[in-house]
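J.: Sequence and computational prediction follow.
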Amino acid sequence: MSQLLGVQACYDYIMKSPLFILSVFLVVFFVPIFQINADLPIKILLVPGHDDEIWGAQYGNTKEADMTLALATRIYNLLKKDKRFDVYITRDSGGYTKEFADYFANHEAEIVAFKENAKKEIKNKITNETFLEKESVPHIVVKQNTSIVLYGINKWANENTIDVVIHIHFNDYPRKNNWTIGKYKGFTIYMPDGQMRNSFESGQLAANIFIQLNKKYKVSDYEKELGGLIPDQKLIALGANETLNAGVRSVLVEYGYIYEKKFRKKSTRQQIYNDMATRTVRGMRNYFFNHPTLPLIRGGI
């Protein structure tokens, strides 16, 4: 246990170090990562955060679920033009797509069993001291229906050998009411904790997207998100309880706080969506195609 704690303490120190971002840049630019087989399209799943029933954050009359769908749709359209990608999305203007709506409805019992078995296994690992539970940035506890959706997405991604899952979100912080401007601003990218089996490849993807977004946008100034690349083991989207296979890279991008000035007007929002989508896709392309050496790890275990 003492050895494990020592390793984890070192990991925590590195993650909080001001040199961490620089080290990520060096890895991204100087360590060759992939060689993509052109005959095998890279399978991307886009998850616009929240939905019409639980819409997440809100500023004025603007709801996070509408914002995430608008941005995700732009990313989808850009990727769809590139034949090297096979792109899926969980929601459109009518709600969850038929494939996902049917999957959640027809496989609910299996999803629940998948979730509970995973929780049991990770609990055993914690008890056996082979997985160290650690404190993370505070997150809202999701309701049962939402957990079915999120764990269902992970299960579907594993079964369909998805290579990348991108969760699109906009951040928030407790405010007096929907019209109050909050304290913090800036974007953050969450990636799997270093102990998780999909952590390294996900971290590389996160770093490439981060580099592109950070060329124009400021990183979150919330003290628990400083640095902008945040490892997390609790977010279901990232594969909490080891519910994503090693080959499924997953990142959750908080593109900014919903009340920021650039998001307040529809006209500026549309411009920002277009730019953020372009930068996200550029980061993804850089990750996959600019460092050709090792074979692509598919979505299997």
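T.: Thanks, I have the structure now. Predicted model only: the values in this text are computed from it and were never measured.

J.: alpha carbons only for contacts and neighbour counts from here, please
T.: OK.

J.: where do the helices sit along the stretch 51-200 of the chain?
T.: 64-80, 98-106, 108-127, 144-159, 199-214 (DSSP state H, counting those that start in this stretch).

J.: Kindly present the ones you listed as TSV, with separate columns for distance to residue 87 and mean neighbour count.
T.: Shown next, in TSV, are these (distance: least, Cα to Cα, whole Å; neighbours: other Cα atoms under 10 Å):
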stretch	distance to residue 87	mean neighbour count
helix 64-80	6	21
helix 98-106	13	14
helix 108-127	23	15
helix 144-159	12	19
helix 199-214	16	22
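
J.: Where is the longest helix in the chain?
T.: As assigned by DSSP state H, the longest helix anywhere in the chain is helix 266-289.

J.: for it, packing partners?
T.: helix 64-80, helix 199-214, helix 261-264 (3 or more Cα pairs under 8 Å, 6 or more residues apart in numbering; DSSP states H and E).

J.: circling back: residue 289 is nearest to which of the helices of the stretch 51-200 of the chain?
T.: Closest approach to residue 289 among the helices of the stretch 51-200 of the chain is made by helix 199-214 (11.4 Å; Cα to Cα).

J.: in which helix or strand would I find residue 43?
T.: The secondary structure element spanning residue 43 is strand 42-48 (assigned by DSSP states H and E).

J.: cool, residue 256 as well?
T.: Per DSSP H and E, residue 256 falls inside strand 249-257.

J.: Just the buried positions in the strand holding residue 43, please.
T.: Buried residues in strand 42-48, counted by 16 or more other Cα atoms under 10 Å: 42-48.

J.: Those residues into TSV, with extra columns for distance to residue 13?
T.: Shown next, in TSV, are those (distance: Cα to Cα, whole Å):
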residue	distance to residue 13
42	34
43	34
44	32
45	32
46	32
47	31
48	32
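
J.: Pick the one among these closest to residue 119.
T.: For the buried residues of strand 42-48, the closest approach to residue 119 (Cα to Cα) belongs to residue 47, at 22.7 Å.

J.: roughly how far apart are that closest one and residue 11?
T.: Per Cα to Cα, to the nearest Å, residue 47 is found 29 Å from residue 11.

J.: Roughly how far does residue 252 sit from residue 105?
T.: For residue 252, the distance to residue 105 equals 25 Å [Cα to Cα].

J.: typed the wrong thing, it's residue 42
T.: The gap separating residue 42 from residue 105 is 27 Å, by Cα to Cα.

J.: this is the other structure I want to compare:
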Amino acid sequence: MDTRVKPAYDGKQTCRRLRQKSMQITLTTWNVNSVRLRIDLVAKFLKAQRPDVLCLQETKCPDDAFPLKRFRRLGYEHVALNGQKGYHGVAVVSKLPFDASNIRTFCDKIDSRHVGVTLGGEAGLAAPLVLHNFYVPAGGDIPDPALNPKFAHKLQFLDEMKACTPLHPRDGDRHVLVGDLNVAPHEHDVWSHKQLLKIVSHTPVECEKLLGLQSHGNWVDIARARIPMSEKVYTWWSYRAADWVAANRGRRLDHIWVSEALRGGIRDFRITRAARGWERPSDHVPVTAVIEV
């Protein structure tokens, strides 16, 4: 006869252990170019794609004006904000709760270009997943830091990202870095490598700095891990084109990177190109990755 006392069944603990074995997270990054102006387009995307986490850039509104109620009705109850009136601004909206959130500043400017969150036990993860959402300065039109303070700011921002220790995952760390990084670093990340070498976003100095940041942190660029370097990949098409589809002069400015520890967990990657053709669209489109964590 077995006289050992068996522990009482704890449904919550059992469910938590099951959830923590492994799960897939679908994550989207999108420079929405005004979240209030395009909230209906955001809702359209969320209803169709249902990512677990949506990272927005260029929200262009202060935190107290962010459309929280609309996101909550869509099922995204957890929000981390770093906004400002009329310019810049980043946000993370999520179906999964955060364990923590943080904001970092760069170049001694308070201009709302970063927000970070940690997903952990509250989201049912066995180990923390750290997410950084960035909006890197565009850099203006003149690719000379001596003549263009905006370009100088961009280069300094990239340098400070490289020098920022928390952006360099250690062995085993599960980190994701996303956002509008405003650099198309590879030859086939732009419609014409030769014609854009002197155009801001694809100049050699910008590409060198972004790729230096990537290699310094041992980051994996999911797009180029899934798509051959020989294939053209774009996430942005200028408003200046009369017919953006016919011209197809795009650039890959929006990125999802993961730490080496997550490389084996990459399950899918997609660019919602159709969003560029929606009514009153952003010039950027949503970029989505599915990662097993």
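T.: Yep, that arrived. Since the model is a prediction, treat every value here as computed from it, not as a measurement.

J.: Give me the TM-score for this pair.
T.: Laid over one another, the chains give 0.32 as their TM-score (TM-score structural alignment, normalised by the length of the second structure), with 178 aligned residues with a Cα RMSD of 7.2 Å.

J.: could you redo the helices of the stretch 51-200 of the first structure as JSON lines and give each row distance to residue 230 of the first structure?
T.: Output for these, formatted as JSON lines (distance: least, Cα to Cα, whole Å):
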{"stretch": "helix 64-80", "distance to residue 230 of the first structure": "20"}
{"stretch": "helix 98-106", "distance to residue 230 of the first structure": "28"}
{"stretch": "helix 108-127", "distance to residue 230 of the first structure": "21"}
{"stretch": "helix 144-159", "distance to residue 230 of the first structure": "20"}
{"stretch": "helix 199-214", "distance to residue 230 of the first structure": "9"}
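
J.: Quick one: closest of the ones you listed to residue 2 of the first structure.
T.: Minimum separation from residue 2 of the first structure across the helices of the stretch 51-200 of the first structure (Cα to Cα) falls at helix 108-127, 14.0 Å.

J.: what angle separates the closest one from helix 98-106?
T.: Interaxial angle, helix 108-127 of the first structure versus helix 98-106 (axes from the mean of the first three to the mean of the last three Cα atoms, to 10 degrees): 80 degrees.

J.: If you count contacts, what does helix 108-127 of the first structure end up packed against?
T.: Packed next to helix 108-127 of the first structure, using 3+ Cα pairs under 8 Å, 6+ apart, are helix 144-159.

J.: Strand 249-257 and the helix it packs on, what's the angle between them?
T.: Going by the same axes, to 10 degrees, helix 144-159 of the first structure makes 140 degrees with strand 249-257.

J.: the inter-axis angle of helix 144-159 of the first structure versus strand 42-48?
T.: Counting by the same axes, to 10 degrees, helix 144-159 of the first structure points 170 degrees away from the direction of strand 42-48.

J.: Which other helices and strands does helix 144-159 of the first structure contact?
T.: Using 3+ Cα pairs under 8 Å, 6+ apart, the elements in contact with helix 144-159 of the first structure are helix 98-106, helix 108-127.

J.: Any chance of the ones you listed in a markdown table with distance to residue 214 of the first structure as columns?
T.: Listed next are these as a markdown table, based on distance: least, Cα to Cα, whole Å:
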| stretch | distance to residue 214 of the first structure |
| --- | --- |
| helix 98-106 | 33 |
| helix 108-127 | 34 |
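
J.: Of all these, which one comes closest to residue 4 of the first structure?
T.: With Cα to Cα as the measure, helix 108-127 is the member of these nearest residue 4 of the first structure (11.4 Å).

J.: I'd like to know which elements the longest helix along the second structure is packed against.
T.: Counting by DSSP H, the longest helix found in the second structure is helix 149-163. Applying 3+ Cα pairs under 8 Å, 6+ apart, we find helix 149-163 of the second structure packed against helix 204-216.

J.: Tell me the spacing between residue 12 of the second structure and residue 94 of the second structure.
T.: 22 Å.

J.: between these two, which one's more packed in?
T.: residue 94 (21 against 9; other Cα atoms under 10 Å).

J.: how near is the residue lying closest to the more buried one once chain neighbours are set aside to residue 101 of the second structure?
T.: Here the nearest residue to residue 94 of the second structure in space, its sequence neighbours aside, is residue 53; by Cα to Cα, 6 or more residues apart in numbering that works out to 4.3 Å. Applying Cα to Cα, the value for residue 53 of the second structure to residue 101 of the second structure is 14 Å.

J.: where do the contact lists of these two overlap?
T.: Overlap of the contact sets of residue 53 of the second structure and residue 101 (by Cα atoms under 8 Å, 6 or more residues apart in numbering) is empty.

J.: if you count what's nearby, which of these two comes out ahead?
T.: Using other Cα under 10 Å, the more surrounded residue of residue 53 of the second structure and residue 101 is residue 53, with 22 against 17.

J.: Go ahead and confirm that one touches residue 28.
T.: Yes. Because the distance of 6.3 Å satisfies Cα atoms under 8 Å, residue 53 of the second structure is recorded as touching residue 28.

J.: that older thread, what angle separates the strand holding residue 256 of the first structure from helix 64-80?
T.: Using the same axes, to 10 degrees: strand 249-257 of the first structure against helix 64-80 is 130 degrees.

J.: List of residues touching stretch 203-213 of the first structure?
T.: 24-25, 28, 189-192, 228-229, 249, 251, 276, 279-284, 286-287.

J.: try it again with 7 Å
T.: The contact list for stretch 203-213 of the first structure (Cα atoms under 7 Å, 6 or more residues apart in numbering) reads 24, 28, 189, 191, 251, 276, 279-280, 283-284, 286-287.

J.: Buried among those? Need that as a selection in ChimeraX.
T.: Of these, the buried ones can be selected in ChimeraX as follows, counting by 16+ other Cα under 10 Å:
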select :24,28,189,191,251,276,279,280,283,284,286,287
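
J.: Looking at the contacts of stretch 203-213 of the first structure, which is nearest residue 262 of the first structure?
T.: Nearest to residue 262 of the first structure among the contacts of stretch 203-213 of the first structure: residue 276, at 12.0 Å, using Cα to Cα.
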